[in-house]
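>>> Okay, structure incoming, though there's no sequence with it:
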């Protein structure tokens, strides 16, 4: 059997994945490029490295939840992301689902149901 710390870390990462997607979608209600998105996440207490963020952004765009465009800013080309119309609708549904699940889990952890 793996050590408890290995099990904890595996479960923590699993829990974190879905939460990161929700946080990224929430922040992309306003336009960001990768670096400013990482900073906004970090300021909110949600750390993510570039190796995880950029593949996530590409996947969410492929799924139709984000739109992006290349623009020059500060003499550098940067890819700006924001929610698509589908992304806005999906985010609203995910937030509702997350709030309901969070309320249920909180109730369970506090000794309810």
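Received the coordinates, thanks. All values reported here derive from a predicted model rather than from experimental measurement. Numbers count the residues shown, from 1 in each chain.

>>> only C-alpha atoms for contact and neighbour calcs from this point on.
Will do.

>>> which non-adjacent residue is nearest the residue most central in space within the chain?
Centroid-nearest residue in the chain, with CA atoms, centre = their mean: residue 21, separated by 2.5 Å. Excluding the flanking residues, the one nearest residue 21 by CA to CA, 6 or more residues apart in numbering is residue 56, at 7.8 Å.

>>> Mind checking what secondary structure the residue nearest to the centre of the chain has?
The three-state label given to residue 21 by DSSP: H, G, I helix; E, B strand; the rest coil is helix.

>>> A further structure is provided below for comparison with the first:
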């Protein structure tokens, strides 16, 4: 008996959620504002919509993993985000976990 499409979508989103956090932290080693971050990730094959990205950025900043500042660019004020020391520590731990899980999944035939 197969899974309902909405249940499968939720499972895929659970996997994707952790990967997005990791990708955003990696990308924010260079400062970006929201739209430039979306474009950068999209150019590498990772599409993320605004409704997902902006809450994620706020959450990561609230958790002390990012810092932000307002900057004038192209005649507009933009909020730039960049990983900070706490984010670098979290990123190192997340990457180690990701690599370990990837290794195990590979051994399981994934």
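That came through, no problem. What you are looking at is a predicted structure, and each value in this text was computed from that prediction instead of being measured.

>>> Could you get me the TM-score between them?
The TM-score (TM-score structural alignment, normalised by the length of structure 2) is 0.93; 110 aligned residues with a CA RMSD of 1.5 Å.

>>> so how far is residue 1 of structure 1 from the aligned partner of residue 25 of structure 2 in structure 1?
Alignment note (TM-score structural alignment): residue 25 of structure 2 maps to residue 25 of structure 1. Separation of residue 25 of structure 1 from residue 1 of structure 1 (CA to CA, to the nearest Å): 37 Å.

>>> Between these two, tell me which one has more neighbours.
residue 25 (23 against 5; other CA atoms under 10 Å).

>>> The more buried one: what secondary structure?
helix.

>>> Now do the contacts for it.
83, 87, 91 (CA atoms under 8 Å, 6 or more residues apart in numbering).

>>> Now which residue in structure 2 aligns to the last one?
Under the alignment by TM-score structural alignment, residue 91 of structure 1 pairs with residue 91 in structure 2.

>>> Doesn't its match belong to a helix?
Yes - applying three-state DSSP, one finds residue 91 of structure 2 inside a helix.

>>> How many neighbouring residues does it have?
Residue 91 of structure 2: 20 surrounding residues under other CA under 10 Å.

>>> Hmm, residue 24 and it touching each other?
No - in this structure, residue 91 of structure 2 is not within contact of residue 24 by CA atoms under 8 Å, at 9.9 Å.
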